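**Student:** Attaching a predicted model along with its sequence, questions to come.
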Amino acid sequence: MTLLFHASDLHFGAEDSAALAWFKQVVADQQPEIVIITGDLTMRARSAEFAAAQAWLADLGRPVLIEPGNHDLPYFNPVRRIWRPYGRVMRLQEQLHEGVTLDHVHLVSLRTTARVQWRFNWSKGRVGKRALHQALQALGNPGHHAKLRIVLAHHPLIEAETQSSGRTTGGRAALEAIAAAGADAVLSGHVHDPFDLNVETQAGAIRLIGAGTLSERVRATRPSFNRLTVADGKLDAQVCAMD
């Protein structure tokens, strides 16, 4: 059995210290193979927020895989946002993810954030052609066909009937494409409430799993994360909410 923890939207700068301590203790007790964070490590992408996130993630003592969120792009520095929007997130990723290989799971990144968009609200999702192409290439790797293939995104690719929305431009088309390429599930965050959906596509059903938040910015659900187990090619997801 492979055990993965899926958390999202830590929002250092508006973090919930009690929720973070609770999650850290569960990690110590259960020792997942990897911790997946689907974006929004920080609140305003400040250096101090990234430093706090890095210290806390490193202290988990487990490999961490990070998918950037919209809050992780430079907020106050337009030059950095245009020319190096993912610099800090990528440096953090290199330090925390030590090339871990999971025997039964293949994890693929699908970036849904954008430095600029042709709409007013840049916090919403967008799947660009390049991001989708890279994800499809990774999914098509013949060495991973025997594994359960899970795509990691920050924004839900389609709406999940939660209080908040992703409104991901190109999300439905991306979902159809990755399903056709063999993806079994998509993990995401952004909306701060967990969900678990089976969605029909032209290539068959694909599972969409969203994580809640470990920040003070809760919606309908208490601070929570998803406990994922993979056994015999099947994925089981359990929402773990803090008392």
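**Tutor:** Ah, there it is. Residues are numbered from 1 along each chain as shown.

**Student:** okay, CA-based contacts and neighbour counts for the rest of this
**Tutor:** Noted.

**Student:** Does anything pack onto the helix or strand encompassing Arg207? Which helices or strands?
**Tutor:** Element membership of Arg207, judged by DSSP states H and E, is strand 204-210. When contacts are defined as 3 or more C-alpha pairs under 8 Å, 6 or more residues apart in numbering; DSSP states H and E, strand 204-210 packs onto helix 171-180, strand 185-188, strand 195-201.

**Student:** Pasting the second one now:
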Amino acid sequence: MSVVLHLSDTHFGTEQAPVVEALEALARQLQPDLLVLSGDITQRARPEQFQAARAFVDRLRAPVLAIAGNHDIALYDLWARIRRPYARHAAAFGSDLEPVFRGNDLLVVGVNTTRAWRH
């Protein structure tokens, strides 16, 4: 049976070290076959927040299916919001906004419900 670790609304940029450490310990214990990040991975879609999120994911050493949330679209950088709203998310987690994971006994489909013009 596959083990999935599902995290939502991590809001990197406001994360608390004890919480991150507890999640890392849980992941070591569970050894998930898949990590699902379902939206609002960052607080304000800043590059350093995506870098922190990516570093966290890399430490967990599990395949990741990451779905952007409204907080993962630049809020205060109007140019980025209009021209390439998902560029920072794509740089950290890949350009597929509706990723699919297929395992031996598992199929997970991410659905993008964000809209770049709404927050």
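**Tutor:** Looks like it arrived, so ask away. Just so it is clear, the model here is predicted, and its values are computed rather than measured.

**Student:** Report the TM-score for the pair.
**Tutor:** Overlay of the two chains. TM-score (TM-score structural alignment, normalised by the length of structure 2): 0.88; 115 aligned residues with a C-alpha RMSD of 1.7 Å.

**Student:** one step back: just tell me the aligned range of the strand holding Arg207 of structure 1 in structure 2.
**Tutor:** The aligned range for strand 204-210 of structure 1 in structure 2 is empty, by TM-score structural alignment.

**Student:** what's the angle between that strand and helix 171-180?
**Tutor:** 120 degrees (axes from the mean of the first three to the mean of the last three C-alpha atoms, to 10 degrees).

**Student:** Just name the most buried of the helices and strands packed on strand 204-210 of structure 1.
**Tutor:** Among these, strand 185-188 has the highest mean neighbour count (mean count of other C-alpha atoms under 10 Å), at a mean of 28.

**Student:** Where does that one end up in structure 2?
**Tutor:** Using TM-score structural alignment, strand 185-188 of structure 1 pairs with nothing in structure 2.

**Student:** Let me know the angle separating the strand holding Arg207 of structure 1 from strand 195-201.
**Tutor:** 160 degrees.

**Student:** Export the helices and strands packed on strand 204-210 of structure 1 as JSON lines, with columns for distance to Ile209 of structure 1.
**Tutor:** Conversion of these to JSON lines gives the following (distance: least, C-alpha to C-alpha, whole Å):
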{"stretch": "helix 171-180", "distance to Ile209 of structure 1": "13"}
{"stretch": "strand 185-188", "distance to Ile209 of structure 1": "5"}
{"stretch": "strand 195-201", "distance to Ile209 of structure 1": "5"}
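
**Student:** Indicate which one of those is closest to Gly69 of structure 1.
**Tutor:** strand 185-188 (9.8 Å; C-alpha to C-alpha).

**Student:** Helices of structure 2, start to end?
**Tutor:** 17-30, 47-60, 78-83, 87-93 (DSSP state H).

**Student:** Out of these, which is closest to Arg115 of structure 2?
**Tutor:** helix 78-83 (10.2 Å).

**Student:** about what we covered before: tell me which of the helices and strands packed on strand 204-210 of structure 1 sits nearest to Ala53 of structure 1.
**Tutor:** strand 185-188 (18.8 Å).

**Student:** tell me what that closest one is packed against?
**Tutor:** So strand 185-188 of structure 1, by 3+ C-alpha pairs under 8 Å, 6+ apart, packs with strand 148-152, strand 204-210.
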